[in-house]
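Peer 1: Next come a sequence and a model predicted from it.
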Amino acid sequence: MATLIVIPARYASQRYPGKPLVPLRGATGAAKTLIRRSWDAAQAVAGADRVVVATDDDRIRAEAEGFGAEVVMTSEAARNGTERVAEALDALGGGYDIVVNLQGDAPLTPPWFVEALIADLAAHPVAEVATPVLRCDGRALRGFREDRAAGRVGGTTAVFGAERAALYFSKEVIPYTGRDYPDGDPTPVWHHVGVYAYRPSALAAYPLWPPGPLEQLEGLEQLRFLERGVHLTCVEVDARGRPFWELNNPEDVPRIEAMLEAAGIA
């Protein structure tokens, strides 16, 4: 199936302006910008036919083209990454069976996460959108709780039904569990990884819908699909020992750099 990966990137982030151009040191001590590291992550995905950066900012365009990326310029009207990916697909003229949104703030995304989404959509025609989830162990759950207690926007959690159809996503820690878990023990909480694979029809419909109340309350773009009854499937993935986190706040930079070093990513 013809697969396009789009990396949406904007400069004017409310929580972290200029985030795509933030330098991050890797295992060798060399610094690369966040958008470069996201591009590198996309290039490692097997089965992708094309990778593009989608942005409305000339500074990001210049940086991306400087390291050899293909760039699609989009409008400033895109309200989130999914809308920007939809606009990029339209600008490219379509022609793809699966479109992947590899968000530009997740340079630690392992290629097998994206490959699992592509395989899942190919195998399950009923699914219109797929996104990965990681089961939290006790250490990860404690980190989520600490972030929320400190008022920081940390990872997003997901709940889904028996057939893996998504029920809800939240920046709060859900489902509620009052228990403490040892560091390596599995918990009932799932970390949502902000990567999406869409069928083009679902992606094209998305910008035509106004944001619903849940999307606006949580600030989570994927809730628009759920509010419209779109079948969004959660795909369980295995980190295989690799640490994972998104760059949400300036305070996450040292955490991401430590994880790049631990993973041996130059």
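Peer 2: Everything's here; your move. The structure displayed is predicted, hence computed values, not measured ones. Numbers count the residues shown, from 1 in each chain.

Peer 1: Please count neighbours and contacts with C-alpha atoms only from this point.
Peer 2: OK.

Peer 1: mind listing the strands for the stretch 151-266 of the chain?
Peer 2: All strands of the stretch 151-266 of the chain, identified by DSSP state E, counting those that start in this stretch, fall at 156-160, 166-170, 186-192, 195-198, 232-236.

Peer 1: and of these, who's closest to Ala204?
Peer 2: strand 195-198 (9.5 Å; Cα to Cα).

Peer 1: I'd like to know which of the strands of the stretch 151-266 of the chain is closest to Leu4.
Peer 2: Closest to Leu4 of these, according to Cα to Cα: strand 195-198, at 9.4 Å.

Peer 1: Going by neighbour count, which residues of that closest one are buried?
Peer 2: 195-198 (16 or more other Cα atoms under 10 Å).

Peer 1: Show me which of those residues is closest to Gln222.
Peer 2: Distances from Gln222 to the buried residues of strand 195-198, taken by Cα to Cα, are shortest for Tyr196, at 8.9 Å.

Peer 1: who are the neighbours in contact with the closest one?
Peer 2: Listed by Cα atoms under 8 Å, 6 or more residues apart in numbering, the contact set of Tyr196 reads 100-102, 117, 129-132.

Peer 1: Give the ChimeraX command for selecting the buried subset of those residues.
Peer 2: Of the contacts of Tyr196, the buried ones go into a single ChimeraX selection, burial set by 16+ other Cα under 10 Å:
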select :100,101,102,117,129,130,131,132
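
Peer 1: Please compare the first structure with the one that follows:
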Amino acid sequence: MSVLVVIPARYASTRYPAKPLAVLKGASGEAKSLIRRSWDAAMAVKGVDRVVVATDDVRIKEACEAFGAEVVMTSEACFNGTERCAEAFANLGGGFDIVVNLQGDAPLTPAWFVEDLVAGLRANPDTVIATPVLRCDGRALNGFLEDRKAGRVGGTTAVFGADRKALYFSKEVIPYTGKPYADTDETPVFHHVGVYAYRPEALGDYPGWPIGPLETLEGLEQLRFLEQNRPVLCVEVDGQGRAFWELNNPEDVPRIEGILKDLGIE
């Protein structure tokens, strides 16, 4: 089954304008843009047939082409990354069995997260969308709680049933635990990793569905699938001891730079 990875990137982010061009220093102090680091993460994934950046901004296009990325221009009217992936896929003329949305603000995404996600979708032919979830240790959970206490948007959390189908996603920390955890403790909270794998039919239908109240309130694109009664498969991935964090706020830059340094990523 052929796989296309699309990295949606827009310039006019409400919380963090020009975020794809934010500079992150690696282990040696080398500075690379967020979108470059996300591209590098995508290129490390095995079994992928093509990787493209989908954007509506010429500044991002020029920055990406400067380091050799393939770029597909999309409309400014795209409401979120899934809509942008749908338009990019259509502009490319289709031709892939699975489309992966590797969001441009997750440069620490390990290659095996995406590989396991694609394998999960392949193993469930009745499922049209899948997304990875990562069990939080106490350190990650405490970081989420600190962000919420400070009024910052931290990571998204997910709850799912015994069949691994999502029940809900939220920017709040769910489920409620009611107790403190040490940094190395295993917790019942799952971090939703911002990657999706779609079958083309679901991706094609998505832009035509109305934006529902839950998607509006949470600002989470995957809730549109749940509001349309399309099950979302949650594929649990193993962090293998590796720290993972998305760049949601300017305050996340030093945190991610610290992880890059710890991992020895240039």
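Peer 2: All right, it came through fine. Remember, predicted model here, so these are calculated numbers, not experimental data.

Peer 1: before we move on, back to that, I'd like the strands of the stretch 151-266 of structure 1 as TSV, with distance to Leu141 of structure 1 appended.
Peer 2: Shown next, in TSV, are the strands of the stretch 151-266 of structure 1 (distance: least, Cα to Cα, whole Å):
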stretch	distance to Leu141 of structure 1
strand 156-160	10
strand 166-170	14
strand 186-192	7
strand 195-198	20
strand 232-236	17
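
Peer 1: Mind checking the ones you listed for the one nearest to Val45 of structure 1?
Peer 2: strand 195-198 (12.7 Å).

Peer 1: Quick one: distance of that closest one to the chain centre.
Peer 2: Relative to the chain's own centre, strand 195-198 of structure 1 is displaced by 8 Å; criterion: Cα atoms, centre = their mean, to the nearest Å.

Peer 1: so how much does it differ from structure 2 once superposed?
Peer 2: Its matched residues in structure 2 lie on average 0.4 Å from strand 195-198 of structure 1 after superposition (mean Cα distance after the TM-score superposition for structure 1).

Peer 1: which stretch among the strands of the stretch 151-266 of structure 1 comes nearest Ala62 of structure 1?
Peer 2: Across those, closest to Ala62 of structure 1 is strand 195-198 (Cα to Cα), at 24.4 Å.

Peer 1: Trp245 of structure 2 contacts Leu134, doesn't it?
Peer 2: No: here Trp245 of structure 2 does not reach Leu134: they are 11.1 Å apart, not a contact under Cα atoms under 8 Å.

Peer 1: Would you mind stating the distance between Thr187 of structure 1 and Ala88 of structure 1?
Peer 2: Applying Cα to Cα, to the nearest Å, the value for Thr187 of structure 1 to Ala88 of structure 1 is 38 Å.

Peer 1: what about the helices in structure 2?
Peer 2: Applying DSSP state H to structure 2 gives helices spanning 34-43, 58-66, 81-91, 111-122, 138-149, 200-205, 213-218, 223-227, 252-263.

Peer 1: So which residue is dead centre in structure 1?
Peer 2: A centroid search over structure 1 (Cα atoms, centre = their mean) returns Gly194, at 2.4 Å, as the residue closest to the centre.

Peer 1: so which of the strands of the stretch 151-266 of structure 1 gets nearest Val253 of structure 1?
Peer 2: strand 156-160 (17.8 Å).

Peer 1: got the angle between the closest one and strand 166-170?
Peer 2: 160 degrees (axes from the mean of the first three to the mean of the last three Cα atoms, to 10 degrees).

Peer 1: with structure 2 superposed, average distance for strand 156-160 of structure 1?
Peer 2: Aligned to structure 2 and superposed, strand 156-160 of structure 1 gives a mean residue distance of 0.2 Å (mean Cα distance after the TM-score superposition for structure 1).

Peer 1: again with stretch 114-121 of structure 1
Peer 2: Stretch 114-121 of structure 1, aligned to structure 2 and superposed, deviates on average by 0.6 Å (mean Cα distance after the TM-score superposition for structure 1).

Peer 1: By neighbour count, which bits of that stretch are buried? Give me those.
Peer 2: Buried, per 16+ other Cα under 10 Å, within stretch 114-121 of structure 1: 114-118, 120-121.
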